[in-house]
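Colleague: Below is the sequence, then the predicted model.
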Amino acid sequence: MPELARETITDVIARMGLSHTESQALWAECDLSSVPSQVEVLTAHIGAADAAPWPRGMSPNAALLAILATVPHTECWNAGHRVPTEVTEATIADIGTKLRLYGLELTGIDWFASIVQARVFTLGRLQFEVGAFCPPTDESAWALHVPELGPLTPAACDDSIGSAASFFDAVFGDTTTRTIVCSSWLLDAQLTEYLPADSNILDFQRRFTIFDGGHDTDAGDQDVAKFIFRRPLSELAAVTPKTRLETAALGHLAAGRHWREPSGYLRL
C-alpha cells in the first residue's frame, strides 16, 4: 500500500481514539493487496442508492482498513453536499465508538460501510439510515438507530426526529420520504413489565406504530446482551446487574423467556 495511504489510515485511527496497540493489531498479519481497490469501490458508492460489494476472502482487518481509508473521501463528499461539520464528525466518530465497545466482529463490517458510504447520519441523539422501506405504508423510509450517546430523553429524540426531514431535503433533495422505521429490542412490549410508564425507553416505544411484534428467538437476546451489557450472550452468566434495566434483562432470560426485536414506524 502506498505510504501516503498508510499515513492517512493512521491519522483516522488516531481520530477514532484507538490505542497504539489496537492500531498495530490492525496491520499485523494482514494481506493489504485488496485494500486499495476496495477503497475505490467504497468511494464510488458514497451517496449511491446501492451498497458497495465486498470481495470474497477479504480478511476482517483488511476490510476495516479499507473502511478507515475511505473516511477522508466521505468527509469530502459530505462537505460538498451541505452536511454540517458537526453531523459528519458525530457520524464518523461512531466507528471508533463501536470498535471500542463491541469490536469488529460484534458490530459487523456492513455497519461501518454504511457510515463511510454516507448512508447513515447522526443527527443529535439518533441516527438515520437512507434506503429503508416501510411495509405497512408501502413507501420509502429512513431507518432509525439508537447510538451510544447517553440518556434517550424525549426532548433529545424530539430534536433528532424533527431535524430529519430538513436534513435529507438539503443533502439528498429528498422531499418525499416522511416515514421512519425502527427495528429494535427497545420496542419490545415486554419491557412494560419491568420499567415505569414514564421511563425514556417506554416513551420512545410510544412514538411508533408496531407492525411486527418480533419473535422468540436468540436474536433479541443477543442484541440485549450486546447493547445493555456490551458483551456476547454467552458471557452473561458472569454479569452482576447494577441497574433496573440490567436486572430486568437478566431476570427475563433466567425465567426462560426471550427478548424480541419488534419493528415499528412513525410518520413525520
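Modeller: Okay, I see it.
Colleague: Going by C-alpha atoms from here, please, whenever you check contacts or count neighbours.
Modeller: Fine.
Colleague: Output the longest helix belonging to the protein.
Modeller: Identified as the longest helix of the chain according to DSSP state H is helix 60-80.
Colleague: in it, what's buried?
Modeller: For helix 60-80, the neighbour count (16 or more other CA atoms under 10 Å) marks 61-75, 77-78 as buried.
Colleague: A further structure is provided below for comparison with the first:
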Amino acid sequence: MTQHAALVDLEAVERDEPVSWELVDKLGALIRRTEGVPHPIDPGASGAAVARALIELVPVALERHREADVPAGVTRETLIDVGRKHRLYGAASVVPWMLELMRADVLSAGRLQVSMRESEHGHHLHVPELGPLLPADVDAALARASELTGSARYACTSWLLDLRLSSALAGSNIAAFAERFDIVSGDEETLLASEEAARFVFRRPLVEVLDPALPTKSRLERVVASALRRGRNWTMPTGVLKARHSH
C-alpha cells in the first residue's frame, strides 16, 4: 500500500488493478487544465481502471490543492471521497466529480462539501453519503464553508429539497435541512432526480428500486420507493440558503 492510495482510500484497487498510463495521461490533463471539468466524461475504461489511474495522479492533485492554499486537513477529507464514490457507484460513472475533488474545485466542509466556483446563486453545497444530516453538523459545515470560500452565499440543487419529501418526513433532519433554503427553480419532476434519489438512498440503480420485491427498511426508503413505484418522479430543486442561516 502506498501513501497515495491511502489518501484516496483505494488500497484494494492499487493492489489488484494494473495501471493504464494512457488513461493517467488523459485524466491528468483534465486535472491540470485551467478551464473547468467537462460534463459528462466517457473515460472509455472500467471503474477500476479509472480508480487506479487516479491513484497515480494524487501528486498532481496535491499540487493543485497546495496552489489553491487548501489546508492539509481539508485536502485529506476531500480526497477520501474519491474512494467512497468509487465503492458506491464505480469511478467511471462519476469521473467529473472525482476530478473536481482532485482539482480542489470542490472541497470538504465536514458534513457538507462546497464548490469553490461561485454560481449565480452562490457557492453550491453538496451532501456526501455520511449518515444523518444532524443540524449541528450542518451548522458547523456552513461555518467551515464560509472559511474556505470567504462567502455567505450558498445554494443547493438536490432531490433532498423536494417539497413532497419534506412534507412526508416532517420533523426529520432532512426536512430541517431543506427548510434552510428558499426554492428558486427546478420544481419539475425529472428522471435524473429519481435516479439520484435511488442511488443516494438505496445505493442501487433506479430500475432495481422500482422492483416491489426490494425491501424498504427505513422511513426514508419507504417514502422514496413508494413515490417511484407509483410512477412519480422526484424533483431536483435549486434552493438558496436563507439569510438567517448564513454564516
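Modeller: Nice, I can see it. Since we're looking at a predicted model, the values are computed, not measured.
Colleague: residues in contact with the longest helix of structure 1?
Modeller: Contact with helix 60-80 of structure 1 is made by 5, 8-9, 12-13, 26-27, 30-32, 34-36, 38-39, 42-43, 46, 84-85, 88, 92, 104, 109, 112-113, 116-118, as judged by CA atoms under 8 Å, 6 or more residues apart in numbering.
Colleague: His123 of structure 2 belongs to a helix?
Modeller: No. Secondary structure assignment places His123 of structure 2 outside any helix; it is strand (DSSP: H, G, I helix; E, B strand; the rest coil).
Colleague: now the residue sitting furthest away from the middle of structure 2, what's its secondary structure?
Modeller: When distances to the mean C-alpha position of structure 2 are computed (CA atoms, centre = their mean), the maximum falls on Ala213, with 28.4 Å. At Ala213 of structure 2 the chain is in coil, as set by three-state DSSP.
Colleague: and it, what is it in contact with?
Modeller: Here Ala213 of structure 2 is in contact with no residue (CA under 8 Å, 6+ apart).
Colleague: same deal with Ser34 of structure 1?
Modeller: Here Ser34 of structure 1 is in contact with 58, 62 (CA under 8 Å, 6+ apart).
Colleague: Do a quick rundown of the helices in the stretch 51-200 of structure 1.
Modeller: Using DSSP state H, counting those that start in this stretch, the helices found in the stretch 51-200 of structure 1 span residues 60-80, 85-101, 103-107, 109-116, 154-172, 200-205.
Colleague: Now distance to Ser19 of structure 1 too, for those, in TSV please.
Modeller: Shown next, in TSV, are the helices of the stretch 51-200 of structure 1 (distance: least, CA to CA, whole Å):
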stretch	distance to Ser19 of structure 1
helix 60-80	15
helix 85-101	10
helix 103-107	13
helix 109-116	19
helix 154-172	31
helix 200-205	33
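Colleague: who wins for proximity to Trp185 of structure 1 among those helices?
Modeller: For the helices of the stretch 51-200 of structure 1, proximity to Trp185 of structure 1 was assessed by CA to CA; helix 200-205 is nearest, at 10.0 Å.
Colleague: Pull out the buried positions in that closest one.
Modeller: 200-202, 204-205.
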